[in-house]
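Okay, here's the prediction I keep looking at, along with the sequence it came from:
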Amino acid sequence: MASQVASQDLPKPDHARNMRLIGHSDQGGRPDGVQLMVNKGYAYTGHMFSKGFSIIDVRDPRNPVPVNYIAAPHNTWNIHLQTHDDLLLVINAKDMFAASEFQDEKQYYTGALGQKVGTAAAQAAAARDWTAGLTVYDISRPAEPRQIGFMPVAGGGIHRIWYTGGRWAYVSALLDGFTDYIFMSIDMSDPANPREAGRYWLPGMNLAAGETPTWPPQRRYGLHHPIISGDTAYAAWRDAGLVMIDVADRTAPKLITHRNWSPPFGGGTHNCLPLPDRDLLVVLDEAVLDNQEDGLKLIWLFDIREPTNPVSISTFPTPAEDDYVRKGGHFGPHNVHENRPGSFVSSELIFATYQNAGVRVFDIRNPYRPEEIAAFVPPAPARLVDHRPNRPRVIQSCDVFVDAQGLVYSNDYNGGLFILEYQG
């Protein structure tokens, strides 16, 4: 395993306020990370380009140590994952950024993904060279995942999961015959044999059933992922905005309401985080193109006291201490810490990543005037793991996870794992 840097050799941030770097890891020479989970003192990170996922021992956060790497199947993404107790769930999908058709990332973020991948027309499965589905691992020995189950899906695969234990998991799935990712509930009562329970999609997505899209062809009407609170799934549907789904019957999800603010705003809805004790909903629109070509993206705060009529009441401030638009790469929101059980849970502090503007912390005690109270912008990565052409060597902070003790973990497409103390 790669040796870890001493504390005095920690990367020097480009900007820091009320946050202090205490640990860093190149994740065993695979510094690219997408989704990040911390469970029982171990960080699990899915890789965007290194084709698998890694495990880092963070029991001593000042000396994180890579302990394992699990390779993905051929031509397959393992970018997103979930942990709970002794289970690890990992997505399997076509490695989109290894495909020639998506070397220009605009092609990935615009139009019907299923049509570009070929799954909307239900091509023969024999022609596919990737694995599609959900893998379940036993992590009772945290550094040594043992596969115990796999649920295949017919299509491009699964993009992201929501699982916090118990019987039900929820995913976004790119299935044969659909224009893009749809909502699926999964029965996990037997973790060795997960199985589909129910589906929901927006009318117009099911081409195989003769439906016709009603939105412009350049739009991506596809589910990024849901977060579930009680019997409601709060689903981020990219260019279609917010979709709230009643999942009281997990086998027959049904629509509560659909709200979309794009246009005039730029779309790309990525997270919908409910704060049930305050009847609030944090909704984040992802910046997906360089130099803000897709417009200013925002984090919104909705009042959801009346579930059938969510109302936007404020937006979070955009980082402005530097000219991040000109810096290069993506500038704008990407992810929020999602208040998972067992982690740091707050309805007043929101932790978010802003890609080339690093990690931000917001105070929303006054829901009508969110304010930024802390920030950490890592330096440019030492090298690019991103193999796509013409990518700038700038930080692209991707995910953020805050543990129960308040330590902040963040990763990057190229820069490794950063462990931070929030000092607010």
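Done, it's in. Treat the numbers as computed from the prediction; the structure is a model and nothing was measured. Numbering: from 1, shown residues only.

drop to CA atoms for contacts and neighbour counts, all remaining ones
Will do.

Contacts only, for residue 223.
172, 180, 181, 182, 183, 235, 236, 237, 238 (C-alpha atoms under 8 Å, 6 or more residues apart in numbering).

switch the cut-off to 10 Å
159-160, 171-174, 180-183, 201-202, 235-243, 268-270 (C-alpha atoms under 10 Å, 6 or more residues apart in numbering).

For it, which three-state class applies?
State at residue 223, reduced to three classes by DSSP: H, G, I helix; E, B strand; the rest coil: coil.

Please name the nearest non-neighbouring residue to it.
Nearest residue to residue 223 in three dimensions, chain neighbours excluded: residue 237, at 4.1 Å (C-alpha to C-alpha, 6 or more residues apart in numbering).

cool, residue 272 as well?
Residue 272's closest residue in space is residue 283 (C-alpha to C-alpha, 6+ apart), at 4.5 Å.

Next, count neighbours for the one you found.
26 (other C-alpha atoms under 10 Å).

Let me see the contact set for it.
Residue 283 touches 234-236, 241-242, 269-274, 298-302, 312, 315, 335-336, counting by C-alpha under 10 Å, 6+ apart.

same thing with residue 364?
301, 314, 316, 347, 348, 349, 350, 370, 371, 372.

List the contacts of whichever helix or strand the first one is part of.
Using DSSP states H and E, residue 301 maps to strand 299-303. With C-alpha under 10 Å, 6+ apart as the test, strand 299-303 has contacts from 269-275, 278-286, 309-318, 332-336, 352, 364, 367-370.

Now, of these, which are buried?
269-275, 280-286, 310-312, 314-316, 318, 332-336, 352, 364, 367, 370 (16 or more other C-alpha atoms under 10 Å).

Give the next helix or strand downstream of whichever strand or helix holds residue 169.
If you go by DSSP H and E, residue 169 is part of strand 168-175. Moving toward the C-terminus from strand 168-175, the next helix or strand (DSSP H and E) is strand 182-187.

Residue 256 belongs to a strand?
Yes - per three-state DSSP, residue 256 lies within a strand segment.

Residue 248 is in contact with that one, correct?
No - between residue 256 and residue 248 there is no contact, the gap being 11.5 Å when judged by C-alpha atoms under 10 Å.

Run through the strands of the stretch 51-200 of the chain in chain order.
52-57, 65-71, 76-77, 81-84, 87-94, 133-138, 146-152, 155-162, 168-175, 182-187, 195-200 (DSSP state E, counting those that start in this stretch).

Comparison target, given below:
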Amino acid sequence: MLTAVAALAVSFTVVLPVPADAGVYNWAEIEQDAVPRAECGPGSLPETGIQGDVPTEDRASGRSTAGYRCNISRVGGLQQDGGGILSAVYDHCSYTGTFFPGNLMNAAAPGVHVIDAADPADPVHTTTLNEPAMLGGTWESLKVNTTRKLLAATAVPVTTGTAYFSIYDISDCAHPRLLNPGPGTDPAMPLPFLSHEGGFSPDGNTYWATSTSPGLITAIDVRDPSNPRVIWHGLQSITAHGFGISPDGNQMYLSIQNGINILDISSIQRRDLYPVVPQIATYHWADGFFNQHAVPVTYGGRPHIFVSDEAGSGGVKLIDVTDPARATRVATVKLEINTPARIGDHARSAAGTPFFSYDAHYCVADRPADPTALACSWLASGVRVFDVRDPADIREIAYFNPPAQTGRTFQLTNSVNSDAAFFGVPVWNFVPLARELFGGRLEPGAAIGPRTGMVFSSDQSADMCLSPPVFQGTQIWTTCSDNGFMVLQLENDVYTAPADQEPVLGS
């Protein structure tokens, strides 16, 4: 590991010029309204409170252990020891990411679990990937590229990792084949990078790694997967997170704190000998705190991105990036629990939750051009599905918030929700809470309830859903931290899969 850090110090160069005309834009408006609620049909077990909430009363009574569902049901799944942070889906398989060090407590099979869901009602665990990158905690780096049928991840033990990177051929998705036994996988052959998150360029020739602090971006050339090599580093900002990349591979929509940076990465895509990565523009907003990633789509041929805020109750924003230097915000998708008027309710029921509460995380559109639906993991609010055919009229059509796994902390060792159960403070909720308090719009007592004193423990009275919910026809395949891998079926005719369905994640 020290070798990798030393190599990083030697190889690092800052090559991120900011053109004189690169704008920095601040969007101060905070969305006040939620999208319309889903109308729940037969077989639903609806939420008992406001949209997206797991009410204090349901947590205390045990009602949350039954979960909540609307126009969607669970077909099958495989819980095992929990779902880590992110899973990835390809063909009829899912790959369960690891959370360090809890994953190592699974003495029988530590590592990334490969799940064959060819029979969605009876998924089976076929093999385990246990190279150093898989054992070290894959955090938000476990991604697939469908074009080249590749799976890759980096090791991220505690928020930021380095050295280990492994890449696999998943042509036979149930039995991945390691392609780089040397660089990145052999402990004596580390790669110089820092990572928290990662993902492929659309053509699968570059794997990009980003780190939260400092905001280092690394481009890893994987044209020859047996010999991955670092070809560029850039210190982008104080912090960097997930991203999305335009279909041609030339622009990156990089998540930063309170917004995004749009970068011109065409020189990396072309493999210029001396690549330069200019910053096109920066967009900050007050409505949110940490941006998570971007999903590139088009509406009427015009490039847009869906961007989600994993903290600060910012929800999901739809941004027109036809002119990346003059982007415009088109819509904001929020649940009622995220609206400023409900921040007191948010704080009251989320107390006793480790670090995060009711925020969006990863979203997936059902196709790149004129998407008809968007599915998002929404932490304690579960999986939410929206009709996005008309950007001016986005509405919720279904949700599935899985049963709380209260009392199973020590069995679910690969769950971030379990591993963080010693701590019961949703710290990232303090940003919108403070905003409303200092603005004189919230009485302090409105945020206090029976759970407020749960500072040193969490009762796991709500699951934590972070993985991308991937469309598979009228099903959604995803993973939540406590409930593990799940196959969900959309019901009551709320969604028709388009003939050209092609799930879009972004990174």
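Received, thanks. None of these values were measured; they are calculated from a predicted model.

about what we covered before: any figure for the gap between the aligned partner of the residue nearest to residue 223 of the first structure in the second structure and residue 329 of the second structure?
Taking TM-score structural alignment, residue 237 of the first structure has residue 255 as its aligned residue in the second structure. Residue 255 of the second structure sits 15 Å away from residue 329 of the second structure, going by C-alpha to C-alpha, to the nearest Å.

same deal with residue 364 of the second structure?
Counting by C-alpha to C-alpha, the gap from residue 364 of the second structure to residue 329 of the second structure is 19 Å.

quick one: the strand holding residue 301 of the first structure to the second structure mean distance?
For strand 299-303 of the first structure, the mean deviation from the second structure after alignment is 1.2 Å (mean C-alpha distance after the TM-score superposition for the first structure).

which part of the second structure lines up with the helix or strand following that strand?
Beyond strand 299-303 of the first structure on the C-terminal side, the first helix or strand identified by DSSP H and E is strand 311-315. Mapping strand 311-315 of the first structure onto the second structure (TM-score structural alignment) gives residues 328-332.

related to what we said a few turns ago, what about the match of residue 237 of the first structure, helix or strand, and which?
Residue 255 of the second structure belongs to strand 251-256 when assigned by DSSP H and E.

helices or strands up against that strand?
Where contact means 3 or more C-alpha pairs under 10 Å, 6 or more residues apart in numbering; DSSP states H and E, strand 251-256 of the second structure is packed against strand 229-237, strand 243-245, strand 259-264, helix 266-270, strand 279-285, strand 290-299, strand 302-311.

and the fifth one with strand 328-333, angle?
Which is strand 279-285 of the second structure. Using axes from the mean of the first three to the mean of the last three C-alpha atoms, to 10 degrees, the direction of strand 279-285 of the second structure lies 40 degrees away from that of strand 328-333.

before we move on, which element is the counterpart of residue 390 of the second structure in the first structure in?
Taking TM-score structural alignment for the superposition, residue 390 of the second structure sits opposite residue 366 in the first structure. Assigned by DSSP H and E, residue 366 of the first structure falls within no helix or strand.

Residue 366 of the first structure: neighbour count?
So residue 366 of the first structure, with other C-alpha under 10 Å, has 10 neighbours.

That one contacts residue 348, correct?
Yes - in this structure residue 366 of the first structure lies within contact range of residue 348 using C-alpha under 10 Å: 8.6 Å.

hmm, back to that, got the strands of the stretch 51-200 of the first structure as CSV, with mean neighbour count columns?
Shown next, in CSV, are these (neighbours: other C-alpha atoms under 10 Å):
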stretch, mean neighbour count
strand 52-57, 24
strand 65-71, 20
strand 76-77, 28
strand 81-84, 24
strand 87-94, 26
strand 133-138, 22
strand 146-152, 16
strand 155-162, 27
strand 168-175, 26
strand 182-187, 23
strand 195-200, 18
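
mind checking which of the ones you listed is nearest residue 29 of the first structure?
Residue 29 of the first structure lies closest, by C-alpha to C-alpha, to one member of the strands of the stretch 51-200 of the first structure: strand 65-71, at 9.1 Å.

other SSEs contacting that closest one?
Contacts defined by 3+ C-alpha pairs under 10 Å, 6+ apart place strand 65-71 of the first structure against strand 19-25, strand 42-46, strand 52-57.

make it 8 Å
In terms of contacts (3 or more C-alpha pairs under 8 Å, 6 or more residues apart in numbering; DSSP states H and E), strand 65-71 of the first structure is packed against strand 52-57.

distance between the strand it packs on and the chain's centre?
Taking the mean of its C-alpha atoms, strand 52-57 of the first structure sits 17 Å from the chain's own mean (C-alpha atoms, centre = their mean, to the nearest Å).

Report the angle between it and strand 65-71.
Using the same axes, to 10 degrees: strand 52-57 of the first structure against strand 65-71 is 160 degrees.

can you tell me which residues contact residue 174 of the first structure?
114, 119, 155, 156, 157, 158, 159, 180, 181, 182.

And for residue 69 of the first structure?
Here residue 69 of the first structure is in contact with 52, 53, 54, 55 (C-alpha under 8 Å, 6+ apart).

which residue in the second structure lines up with the last one?
Using TM-score structural alignment, the partner of residue 55 of the first structure in the second structure is residue 114.

where's the residue nearest to that match when sequence neighbours are not counted relative to residue 180 of the second structure, distance?
Counting by C-alpha to C-alpha, 6+ apart, residue 114 of the second structure lies nearest to residue 95, which is 4.8 Å off, once chain neighbours are set aside. From residue 95 of the second structure across to residue 180 of the second structure, the span is 18 Å (C-alpha to C-alpha).

And residue 458 of the second structure, by the same measure?
Residue 458 of the second structure is 40 Å from residue 180 of the second structure, by C-alpha to C-alpha.

picking up where we left off before, minimum distance to residue 261 of the first structure: which of the strands of the stretch 51-200 of the first structure has it?
The nearest among these, by C-alpha to C-alpha, is strand 182-187 at 19.8 Å.

Find me the equivalent region of that closest one in the second structure.
Going by TM-score structural alignment, strand 182-187 of the first structure sits over residues 216-221 in the second structure.

re earlier: do I have it right that the match of residue 55 of the first structure meets residue 134?
No - using C-alpha atoms under 8 Å as the test, residue 114 of the second structure is too far from residue 134 to be in contact (11.6 Å).

Which residues are in contact with the match of residue 55 of the first structure?
93, 94, 95, 96, 125, 126, 127, 128, 129, 174, 175.
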